[in-house]
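**Student:** Structure for the following, please:
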Amino acid sequence: MCNGRIEHIKLKNYKCHRSFESDLKKLTILAGENSAGKSSVIQALLMQYLVLGKKMSSINTLNVMGNNLGVALNLISPESVTGGFSIETTVDGVERILNYSVNETEEMVLDVQGNKELIKTELYYLNAERIGPRLANQIYNDSCYVGIHGENVIYVIEQMDKMLMSNPDISLPRDVEIAKIKRFSANVEEWLGIIVPDTKISTKVNVSQGIASVEYNTGGDFFGATATGFGVTYVLPIIVQALIATTKKNALIIIENPEAHLHPYSQSMLGKFLALIAENGVQIVIETHSEHIIDGCRIEMANTGHNEEMGIIFFSRSGGRYEHENITVNDVGELSSWPAKFFDQSMEDLRELLKIKLCKQ
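**Tutor:** Predicted structure coming up:
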């Protein structure tokens, strides 16, 4: 059994990726065009975790950690000569190649062969489709995982308060523990107030009824979640799960679209927060369309001298070709390259507006 982070990933004949290979940093950002292969890399990481972390010998493609991938055959590149695909991950310098093929009798099942030596990593995955504001949420008996959609976040906050109070060996890192009160929920509220200014929370859990609820205060009285915007509800599970991950020895968080429903300022602050979490030992993979998330990460990493721990993989497609480019960050936060369509739309739109102005003069 190996500990540590995933250092490298290689895909062969998985969906649009005939051949994909890249290092994974402490903080890896997947960016680029729609339908260019970003989500496919995340799906591959999830499948590897189910096999290597959860001891699964086969994969049900209808439920890959909440993702319905459809018929197994559709996951295989048409150009595959083996009738399957492979995913290779390197952990602690040890390569694990797993070969996936369609089960002979079940079209929704992938059989897996290869080096299945277990990895001791806690994986937390937050889907792009997180739950919106609810008056109450059902609770699930998991004290450390907010759930794929963030549905268990309120119950987890209460359970983490109890866990940290009863176990002195579990604590938040010094850089992350910013609340004056050494309580998990107090630190959640402090970080929420930094990312979404002047926001406070009040949680209630009714175990006998199996429900949990939250109220928010954004400068006045406390109101139910349905009286507050989507942004706060969407970002709360990210903050909670990230803080929990810092208490684990080996943790990987995969987050899709963390920027959803957030103001650009909050997106930037969230980027800084996630970079700080990565600096405190958590491996993070982010799929995003937000330059503000990326810029926040760049600022934090450059400011603390951890820029080499951040990497961006930019995905693009043209004429049926799928390509990717690795972008690094230097010690002042500059990017090693700026490929076409990499967050250049604002400049393109300004050029077009300037042309309109000149034509009308």
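
**Student:** CA only for contacts and neighbour counts going forward, please
**Tutor:** OK.

**Student:** I'd say residue 61 and residue 106 touch.
**Tutor:** No - with contacts counted by C-alpha atoms under 8 Å, residue 61 stays clear of residue 106, the gap being 10.4 Å.

**Student:** can you list contacts of stretch 207-215?
**Tutor:** Stretch 207-215 is contacted by residues 134-139, 154-155, 201-206, 222-225 when judged by C-alpha atoms under 8 Å, 6 or more residues apart in numbering.

**Student:** Any idea how many residues pack against the residue nearest to residue 310 when sequence neighbours are not counted?
**Tutor:** Closest residue in space to residue 310, ignoring its immediate chain neighbours: residue 27 at 4.7 Å, by C-alpha to C-alpha, 6 or more residues apart in numbering. Neighbour count of residue 27, defined by other C-alpha atoms under 10 Å: 26.

**Student:** ditto for the one 4 residues further on
**Tutor:** Neighbour count for residue 31, taken as other C-alpha under 10 Å: 24.

**Student:** how close does residue 302 sit to residue 207?
**Tutor:** Going from residue 302 to residue 207 by C-alpha to C-alpha, to the nearest Å gives 45 Å.

**Student:** Alongside the first, I'd like the structure of this one:
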Amino acid sequence: MIHSLRLQNFKPFEDQIINFKPLTLLSGLNGMGKSSVLQSLLLLRQSYQQRLLQRKYLALNGNLVNIGTAKDALFEGAKKEEIIFELIVEHQDIQTWTWQFKYNKQSDVLSSDIAPITDNIHGFSLFTDYFHYLQAERFGPRNVFEISDDLVRQHFQIGTRGEYAAHFLYVFGKFDINTVGIKQKDSHSINRVFERPGKSEINKLIHPQENSRLLNSQVKAWMGEISPGTNIHVDPIAGVDLMRLEYSFDMGKDVGISSRYRNTNVGFGITYTLPIIVAVLASPPGTLILVENPEAHLHPRGQAKMGELLALAASCGIQVVLETHSDHVLNGIRLAVHGGKIKPEDVQLNYFQRREKQGQAFTKVISPHIDRNGRIDRWPDGFFDEWEKSLYVLLEPAGE
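**Tutor:** Presented below is the predicted three-dimensional model:
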């Protein structure tokens, strides 16, 4: 698990420590640096996948994130031309990993004289198959979706845009959610490290109204919180490496005999949400999940339920980091704390604010705390307070 990340001279951060818990929420106005935090982690992962990090190099461009050149990555007011990432993680024991990258203005690959011993990082979730990143711009409704036997069957990936979610559900839909995504050689160590004796924590993700533990059944049950009665149908298209994703709806007396609807004839919210639900339910303890804007295209109730689902995942040994602008997602998390579904000390709230010092703008992180009742101890200006500000104006007499 990631405990903290220190960023020095990276994008809007001069020198900032960001703390993480099992569930970490990143919030703030646009352009404050929330995405930069995720990008720093993605830069490390994509550099590892390109076999560059192991040789003390950082790839600024790749399949996960594209920064540009070192000039685009360096903090504008940097006093030293270097970019430093420091990760404190729990991996077998508490470890600190530091990379100190040298600045080269036009280069898109940076080198580091200081880097951790690479043998120590191979099994950490950020660098393994026990990782999902779902970006803000996910695949919406479309007639066909891609297939990737390598990424889905061998690496348990659903794609950064959710492009393989339908294929994943087709391959693993009839698996118990306790066994999806666990490689046989890893199952013993994962159970030993992340599960309590005699009880699998992942059982807390079982929907209370669905007895079946199969991934298909659980996805349907949780999707029902977004759109009640939704059935998901995934089928391969003969002769081509593509999947068809369709929906049907149980309504009244027509339960079980309703017609299928094309994906493109159903609202954006269902398709946008599907990859998140699949990723959460299919992830074993020890997985790291990064999600941008989980609230996209969802109505308020669905956003609150999404917050609850992500909180439940975090209570099961899955580390969840989400970037959100939704007070409903936050309230879903608060309700989960209030209901005892996740401990308050397992939730980290990080609010990003723009500050200025000696004429130089930089980003500062403020971390309100949540208590056992789901109450938050302080509300800095701009921290999910827009409704309160609007209500204050509405309570005043209307102008002429």
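
**Student:** Once they're superposed, what TM-score comes out?
**Tutor:** The TM-score (TM-score structural alignment, normalised by the length of structure 1) is 0.90; 351 aligned residues with a C-alpha RMSD of 2.4 Å.

**Student:** Roughly how far does residue 72 of structure 2 sit from residue 12 of structure 2?
**Tutor:** Residue 72 of structure 2 is 11 Å from residue 12 of structure 2, by C-alpha to C-alpha.

**Student:** the more surrounded of the two?
**Tutor:** residue 12 (25 against 15).

**Student:** In structure 1, what residue corresponds to the more buried one?
**Tutor:** Alignment note: residue 12 of structure 2 maps to residue 16 in structure 1; criterion TM-score structural alignment.

**Student:** Same check on residue 37 of structure 2?
**Tutor:** Going residue by residue (TM-score structural alignment), residue 37 of structure 2 aligns to residue 41.

**Student:** Give me the three-state assignment for that match.
**Tutor:** helix (DSSP: H, G, I helix; E, B strand; the rest coil).

**Student:** residues contacting the residue nearest to residue 310 of structure 1?
**Tutor:** So residue 27 of structure 1 contacts 275, 278, 283, 284, 285, 286, 309, 310, 311 (C-alpha under 8 Å, 6+ apart).

**Student:** what about 10 Å?
**Tutor:** 252-253, 274-279, 282-286, 297, 301, 307-312 (C-alpha atoms under 10 Å, 6 or more residues apart in numbering).

**Student:** What's the separation between the aligned partner of it in structure 2 and residue 201 of structure 2?
**Tutor:** Alignment note (TM-score structural alignment): residue 27 of structure 1 maps to residue 23 of structure 2. According to C-alpha to C-alpha, residue 23 of structure 2 and residue 201 of structure 2 sit 15 Å apart.

**Student:** now do residue 41 of structure 2
**Tutor:** 26 Å.

**Student:** More neighbours: the two, which one.
**Tutor:** Ranked by neighbour count (other C-alpha under 10 Å), residue 41 of structure 2 and residue 201 place residue 201 first, with 21 against 17.

**Student:** May I ask you to confirm that the more buried one is in contact with residue 315?
**Tutor:** Yes - shown here, residue 201 of structure 2 and residue 315 form a contact pair, counting by C-alpha atoms under 10 Å, at 7.7 Å.

**Student:** Find the residues that touch each one of those two.
**Tutor:** residue 285.

**Student:** After alignment, which residue of structure 1 pairs with residue 65 of structure 2?
**Tutor:** Alignment note: residue 65 of structure 2 maps to residue 67 in structure 1; criterion TM-score structural alignment.

**Student:** ok, its match - contacts?
**Tutor:** 43, 46, 61, 127, 148.

**Student:** Contact partners for the third one?
**Tutor:** To tie it back to what came earlier, the one meant is residue 61 of structure 1. So residue 61 of structure 1 contacts 47, 67-73, 75, 107-110 (C-alpha under 10 Å, 6+ apart).

**Student:** and if we set it to 8 Å?
**Tutor:** Applying C-alpha under 8 Å, 6+ apart, the residues near residue 61 of structure 1 are 67, 68, 69, 70, 71, 72, 108, 109, 110.

**Student:** Which residue, other than its chain neighbours, is closest to residue 98 of structure 1?
**Tutor:** residue 114 (4.6 Å).

**Student:** Pretty sure residue 225 of structure 1 sits against residue 154.
**Tutor:** No - taking contacts as C-alpha under 8 Å, residue 225 of structure 1 lies outside contact range of residue 154: 11.7 Å.

**Student:** the more surrounded of these two?
**Tutor:** residue 154 (26 against 21).

**Student:** for the residue in structure 2 that the more buried one lines up against, what are its contacts?
**Tutor:** Under the alignment (TM-score structural alignment), residue 154 of structure 1 maps onto residue 166 of structure 2. Contact analysis of residue 166 of structure 2 by C-alpha under 8 Å, 6+ apart lists 145, 234, 243, 244, 245.

**Student:** Neighbours of residue 213 of structure 1, how many?
**Tutor:** Neighbours of residue 213 of structure 1 (other C-alpha under 10 Å): 21.

**Student:** what comes up buried for stretch 19-33 of structure 1?
**Tutor:** 20, 24, 25, 26, 27, 28, 29, 30, 31, 32 (16 or more other C-alpha atoms under 10 Å).
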